[in-house]
Structures are given as C-alpha cells and as structure tokens.
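Participant: What follows is a protein structure lacking sequence information:
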C-alpha cells in the first residue's frame, strides 16, 4: 500500500468560489509565465476564472492537495481576436514549509486569503501527491468532478515509486516504478482528446507501435454540465528506451550514421498510419477540400510574414508551394485523408532496448484548435514533420551536417515505402506544401520562444521557397 493510499478517497470537497484564488492569484501571476508549458508567454496575466477546484487532501495536516482547473486571462496577441483565456490544469500542494528537495517546485509563500502563512508548490514534484493520483486511477475513484477511469482488464500494482520527468516538455509526466508513465496535460480544452482517442483505437487494432492506455483522468466541472476534459493518460513505460531526438544527437556527435534507424522509423510510421486507416474513418479530398487546406496554409503564411519580417523575401516562393498543390487539385487530382499523429518529430519517438520504435504523444499541435487536430489529414503531414526533424537535428550541431539530414530523409521515406507500399517522394507537390507549412510554423515558434534557433527553419524556408518542387530530387540525394 502506498504511504497515503488510505487518504486517496477524500470527500472531494469543492472549495467555495474564490477560496483558492484569493490565496493563489498573486503568486500564480508570477509563477505561471515562467513554466515551460505556459502558452501565453510575453503577455501579462490580467486575471483568473476558476473552472473547477477539488480538494484531494485537506490542508489541516502536514500536506494539503488541491486539483485546479483555472482559466487564465491575458490580452490577445497582436492582431489576434479576443480570447476567453486558456484553461490550465494545476495540482497544488500546501505545506507549512517546503523541504529543500522540493525547492524547484515552489510557487510561493501565501500572504493573503484562507491559506495565509502556508507554502504552495507544484505537487507533481512530490512523490506523495503523485501516489494519490496513481491510487485514484487504480481504484477508479470519483472525487468531486474528477473521474479516474481504467481500461477493463488492466491492472495497476500498488507501491510503485513515483518520479517527475524534468525534461523540456509542453506537459508534465510522472514515471511510476519504470512500469507506467502518467502524462498530465497542462493546457486543456473540453472534448475528445486525440492523445487518448488514438492510442485506444490503435490498441483495439492490435498495433504494437503505440503504448496502449491503461487508465486516464477526466473532469466534468459542475459549472459546465455538458463539458468533459481529458486531463491525464496512464500508459506503460518503455523502460530503457531512447528518445529519438537524443539518440540522433548522440549519433551526430560521434559522427555515426543514422540511416538504419531512420529507415526503421519510417517503417514504424507507416505501420501506425496503416492501422489508423483501418481503425478510424478515411475521407477523399477533392478540389473543394484541398482548397480549404491550401487557404489555411496561405493564411498561416500571411500571418507569419506579419509576425516575422525575416520571412518577407521568401513569401512569394513559399506561396507557390501551396498554389502548386491547388493547381493539381483543380486538375482533378484527389488524395486520401485519415487520422494521423499530427505533430510527429524525433522527440515523439522511442526506441526500445530491443531496437523497436514506438510513437507517442498523439495530442497534435497544442496551439491548434481541438476540432482541427481531430480532422482527417493526408499522412504526408506526419512525414513532413519528421523530415523537418532530421533537418533540425543536423543543424543543431557545429558545424551543421546537412548531408546527414539528406541521408536520413531518404532512408525514412524508403522505410515508409517498404511498409506502406507507396513512397511519399512520388508526390513531391503535396510533400513540399506540407513541409513548407511546417517550416513556416517553426519560424514563428522560434521567433517567439527560441530566437537562437530561428536560423534552422529559415534555412529550410530558403530551400523551399522555389517555384520548382525539387523536394523529391533532394530527398533522393
């Protein structure tokens, strides 16, 4: 039994509206913008709205624990329409004093409101609150508006030691005894989340390339009776696995080739795409549907040029990639669209000690609306994301190794063709359009968050901003 398992079935008390905010708001205004997963960097926090608050452990002992869904209000980004505010999931610990081992988790010392005199912190750093979450999933608890669900037939062993993964992530992950990993989503929206939906569908299809969900956490806030938020997903932990990005960088640093791994990763991607095409509906994209996709790409390009003036010299060439795709559709060309990963890159792939590759994190690009992330897309969108990732890896070392990227890109496409029966390079116009769209997204992201990395996507922009779709020839070099 975990140390606090006897306390994992609390009353689920919902604090009175404003109870927590009175104490937390002054501290969260400063703490939230410093978090890696906070999406509103560069804009001041002007206020909060409590979506839901659940007391998991009462703060009358040595440790209190609250689960909070909080809408954060900020001025809209330049040129953006008014926005109701992003909703974030917080698990807040309350102690009289914070032990030194939890110093990185500190949110602040409360000086007003009902928690005055207490210290509050990000409870995911603390193994004891992490035990509470796992025990609730194990027992399929119902705590206030929180619903801890478990896949039928799946078991969760007691006594697994928790540790927070501290790498750079857009969410938070806790590993339990090298057996499970709990991915806790930070920015949440109501609706069917693909990070749960797609792995469950692949599990039913028998696809072993994606870890099957064991359990998950949902919220059904009392003030939003028709809303359901997916908050966390528990999956098997691939012990000893190597992150694809870190593995690629290691091989680059040693001057080693990555061709065999890239080819195997291409096969794994194709197997996942094939399973998804069987598990979930596919659609045919004709001219009307392609025109909508092209319009979206063009609109993102226009917005990106306004946000990052360095793109302006390449705008016409980049636009030609989208116009070429629209031209093919106008001639009657059609494409098949299906559910895909949506944000595929080396960091979303794991290689087990046996050498098998797995794909993880099916949330899609968090900045895009949930409904858009769940739309069927041409599988080449995932492929374009991986090709861009090879380029990122090759340009992250000094001196850059573009030849390494070219060989990996070619091997990945060949591996994909071996498993899928079709080579993405045989459709160069479609591939160029999606890689261009991805590079434009990267330019905006890097300009806002990591300016030192901006030369990486700008190098791709210079290559892609050509009226002649040479991508097929380039990837075969």
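Facilitator: That came in fine, so what should we check first? Note that the coordinates shown come from a computational prediction; the quantities given were computed from them, not determined experimentally.

Participant: okay, CA-based contacts and neighbour counts for the rest of this
Facilitator: Fine.

Participant: which SS class is residue 65?
Facilitator: Here residue 65 is recorded as strand under DSSP: H, G, I helix; E, B strand; the rest coil.

Participant: residue contacts, it?
Facilitator: Counting by C-alpha atoms under 8 Å, 6 or more residues apart in numbering, residue 65 touches 55, 56, 57, 58, 59, 91, 92, 93, 94, 123, 129.

Participant: for the second one, helix, strand, or coil?
Facilitator: Assigned state for residue 56: strand (three-state reduction, three-state DSSP).

Participant: In the stretch 201-350 of the chain, what residue spans correspond to helices?
Facilitator: For the stretch 201-350 of the chain, helices defined by DSSP state H, counting those that start in this stretch occupy the ranges 244-253, 259-279, 287-307, 315-330.

Participant: Then the stretch 1-150 of the chain?
Facilitator: Listed in chain order, the helices of the stretch 1-150 of the chain (DSSP H, counting those that start in this stretch) span 19-31, 127-138.

Participant: Name the nearest residue to residue 118, sequence neighbours excluded.
Facilitator: Leaving aside its sequence neighbours, residue 118 sits nearest to residue 96 (C-alpha to C-alpha, 6 or more residues apart in numbering; 4.9 Å).

Participant: and the comparison structure, right after this:
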C-alpha cells in the first residue's frame, strides 16, 4: 500500500473531469453535504486532481478538488462568487460489487474513463486504507500533505459512517475516526486549529488531533481532513437526550455535567488563544447585525411580524448597556454548539466535537473572537428542541430544568453563571431563535412551532 502511495502523481485533470462531469451533475446535488441545494449545477472547474491509485488498473483512486458552478440567486447572492469547492475521493472499477451499490456515482461513457464505473471511494475499505497509510507515513502526493502527531497502526480496518452528516467520516478499527471535509475553503480551519490548541493546553474534553491532511495550492493551504481518537461506545448528546426524555427520565445531571465540560473548553481556549474586549463600537456593530437579521427574517416569515418590537428590544437593551460603558470579553469559541456536537463516553465523560463552526459562514467570521454566551445560547436552544422532539407532547418543564442545570454546571467549572448577564444571554438566544425560524420556514415548515414558542417567550418584556 505505501508503495502505491509514494509513486502516485498528479493526474491530468481536464480529461478526467470531462469523464466525470455529466455524472457529478446528477450525483453531487443529492449528497447531504452539498450546500447549493435548490440550484442546478451548470458546470465544474478543476482545482486539483491527484492520482492515488492508477485509474487503468482493477481499482483506481483519484482525489479531486472541484468547484461547482451554479446560477446566482437575487435574494442570497449580492456579489458574484466562483462557486463552492468540494473534496471528492473517486474510486474507479470495471463494475461495483453489491456491497458498494450505495456508493455508486455512475458509469462513464466518455473521456479517459470510458467504460469504467466510478463511486464514492470512502465506502470501499481499500481506498480508505490508502488514506490512512498516507497519514501514517506522512506522505507527500502532488499538492496533498499528510501530517501526524502520534503513531498510527497500519492494520486498522476501516468502515464508513453512514449517518447523515455535513461532512463524511470513516472509523478505523474503533481506534480513530477520520472526518473528511467536503466543502473546503483556503485558510486556517478551526476544526483543526482549535483542537490542536486545546491539546497543547491539556484539555481532556476534546479528542486531540492524531493526524490531518491538507492541500497546498497556488500558495494557499486547504484543510481537508482530521484524524482523531474514536470514543468507542459513546452516545451522541442529541440521541441520548431524546432517549432519556422518551423514558421520562430526568436529564438534569447530564446537562449539568455538560455545562461543566463547556466551561472547561472555554477556559482552555481563553488560555491558548488571544482574547479581546468588546466596547461600544464593537457592540454597536454586533447589535446592528442582529437587528438586520431580524428585519430580514420578518420579511421572509410573516409569523414573526407581531413579535418584532419585543425581539428588537432584546438587542436595544444590549446597545443601551454598551452606551453606558459596559464591556464584554470575547474569545475563540466552538461556534455551533448543540447537543449533536457532544459525545458522552460510557464512563460518563462529556466530549465536545466538530469545531468547524457554521459551515455556511465565511471562514474569517467563524474564526472571530466572540462572547462565550453565544455557545451557551446554542446549547440552551438545543434543550428546547429536544423537549419538542421526543414523539410526545412538548415538555417545556424538562427543557427548563436542563437549561438551569447546564448554567449551574457552567458556573461550577469557573465559567461564570451565564444567567448573571441576562441582557447579553437574551440577545444571543433571540438571535439564534430568529435564525431557527428562518431555517425551519424554508426547510422544515412542520418544525416552525418549535422556535416560534421561544420567540413568544423571548419577545416578552420581562424575559431578561
């Protein structure tokens, strides 16, 4: 395997892309991680193509970075953009065995791969082994760079994670999990940057990166994937909460422990990376952004209309404090924290994962210092969602108990009780609920009552 990796060369891309273009136009928009849903793909341009296993053999493997071109939408696109760049691992065979049927991309009828079958190679153990071997040996293949901090055994059996994700993951022998980023952008990705910083601080609440892969292209670096220890037997926080809720079990103790874990991560990030002070000018910009999002959402979702004055008051109260001279500390945070971004090990320890932030936002914005209460607000909203999602009637009392326990745990770990800054907490929770209303109205109208119930609460004058 290592011999195949070291002899690989950058592939001649135009002919390869011509072979794949008609198939990718159909296959790519169906993927969970494709961000341009609702708009047709009008074409592709090749960013990079690297041959990992020769395509003229029984099994070929190509690593591709392709830019998908789509028509602009007047509502969402204010300036032209070149299209999103996606990372693809393309396997090539004469025919697919039945076990690989879910991975099928299509049968090639033109170009250099004519007569061959192409598929998503992550479903195939052999290509997945090639990627792990490249990480293990710190390989350099074309513009691809494979790095590692710790030793990796060479005999770990891979299996793809089939659960729907915004990226793709492969587990190796219940020892490691590789998260392969699908939509990639140049620059420092927080999904590698923050776990590395936390590992140096000795923070035990985040699995430390074991290895990672990047691409160096035209003087720019792209983070492509991160290999971390696999927390065997861990429960996803969202699924765990729903199971306990369905059984009528109290979740307060877990919420409290999760609050402590969150505070420990925030404290370690504040030690590892610079913090800043937000004064009147910075808060004015922040409040303006929240207010603009409210106005835009109210235009798109008429149900928000009656609540706009009350919701705007949440932001105005924050602006008033800033004008009186109040300041707040901002630091690096998780950026997209909710129950689904947490794992509970069989021993009861909570872990935080997936530090990529909200993928739809620009990378520079995801790396900005922000008040920690933004993460807290995301988790509080997640408890509310869980209370509406267990299959029975909503259980607001369950959510309220979890929210209180989470804040208590956060304070116990030295993070400061978020409830002692009610104006800031209300503003961030309001901003999050407005985002949820817009998302649900566009994508899951049946779920709209969930954030609207929070909107009703947050718009009340005595919420703070």
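Facilitator: Thanks, I have it. Small disclaimer: the values here were computed from a predicted structure and weren't measured.

Participant: Need the winner for burial among the helices of the stretch 201-350 of the first structure.
Facilitator: Stretch with highest mean neighbour count among the helices of the stretch 201-350 of the first structure: helix 259-279 (a mean of 21; mean count of other C-alpha atoms under 10 Å).

Participant: middle-most residue in the first structure, spatially?
Facilitator: Nearest residue to the geometric centre of the first structure (C-alpha atoms, centre = their mean): residue 363, 5.0 Å.

Participant: Now that one. Nearest residue, chain neighbours left out?
Facilitator: In space, residue 363 of the first structure is closest to residue 195, 4.4 Å off (C-alpha to C-alpha, 6+ apart).

Participant: Let me see the contact set for the aligned partner of the one you found in the second structure.
Facilitator: Aligned by TM-score structural alignment, residue 195 of the first structure pairs with residue 191 of the second structure. Residues counted as contacts of residue 191 of the second structure (C-alpha under 8 Å, 6+ apart) are 226, 354, 355, 356, 357.

Participant: can you check residue 148 of the first structure too?
Facilitator: Residue 148 of the first structure neighbours (C-alpha under 8 Å, 6+ apart): 136, 137, 139, 140, 141, 142, 215, 216, 217, 218.

Participant: now for it: what does it line up with in the second structure?
Facilitator: With TM-score structural alignment as the criterion, residue 148 of the first structure matches residue 146.

Participant: Surely the residue nearest to residue 363 of the first structure is in a helix?
Facilitator: Yes - assessed with three-state DSSP, residue 195 of the first structure lies in a helix.

Participant: How much space separates it from residue 57 of the first structure?
Facilitator: Distance, residue 195 of the first structure to residue 57 of the first structure, by C-alpha to C-alpha, to the nearest Å: 28 Å.

Participant: next one: residue 38 of the first structure
Facilitator: 26 Å.

Participant: again, but for residue 160 of the first structure
Facilitator: To residue 57 of the first structure, residue 160 of the first structure is 20 Å away according to C-alpha to C-alpha.

Participant: just residue 98 of the first structure next, same as before
Facilitator: Using C-alpha to C-alpha, we find residue 98 of the first structure at a distance of 17 Å from residue 57 of the first structure.

Participant: what's the distance between residue 191 of the second structure and residue 224 of the second structure?
Facilitator: 10 Å.

Participant: Could you say which helix or strand holds residue 175 of the first structure?
Facilitator: Following DSSP states H and E, one finds residue 175 of the first structure within strand 172-176.

Participant: Can you give the contact residues for the following helix or strand past that strand?
Facilitator: Sequence order places strand 180-184 as the next helix or strand after strand 172-176 of the first structure, per DSSP H and E. The contact list for strand 180-184 of the first structure, computed with C-alpha under 8 Å, 6+ apart, reads 171-176, 231-237.

Participant: what range in the second structure matches strand 180-184 of the first structure?
Facilitator: Counting by TM-score structural alignment, strand 180-184 of the first structure lines up with residues 176-180 of the second structure.

Participant: mean shift of that stretch relative to the first structure?
Facilitator: Following superposition, stretch 176-180 of the second structure is found to deviate from the first structure by 0.4 Å on average (mean C-alpha distance after the TM-score superposition for the first structure).

Participant: Test my guess that the residue nearest to the centre of the first structure contacts residue 197.
Facilitator: No - counting by C-alpha atoms under 8 Å, residue 363 of the first structure stays clear of residue 197, with 9.4 Å between them.

Participant: Residue 348 of the second structure maps to what in the first structure?
Facilitator: With TM-score structural alignment as the criterion, the equivalent of residue 348 of the second structure in the first structure is residue 355.

Participant: I misspoke; the intended subject was residue 81 of the second structure.
Facilitator: In the first structure, residue 81 of the second structure lands on residue 83 (TM-score structural alignment).

Participant: Quick one: neighbours of the closest residue in space to its match that isn't next to it in sequence, just the number.
Facilitator: Counting by C-alpha to C-alpha, 6+ apart, the nearest residue to residue 83 of the first structure once its immediate chain neighbours are dropped is residue 76, at 6.4 Å. As a burial measure, residue 76 of the first structure scores 15 neighbours (other C-alpha atoms under 10 Å).
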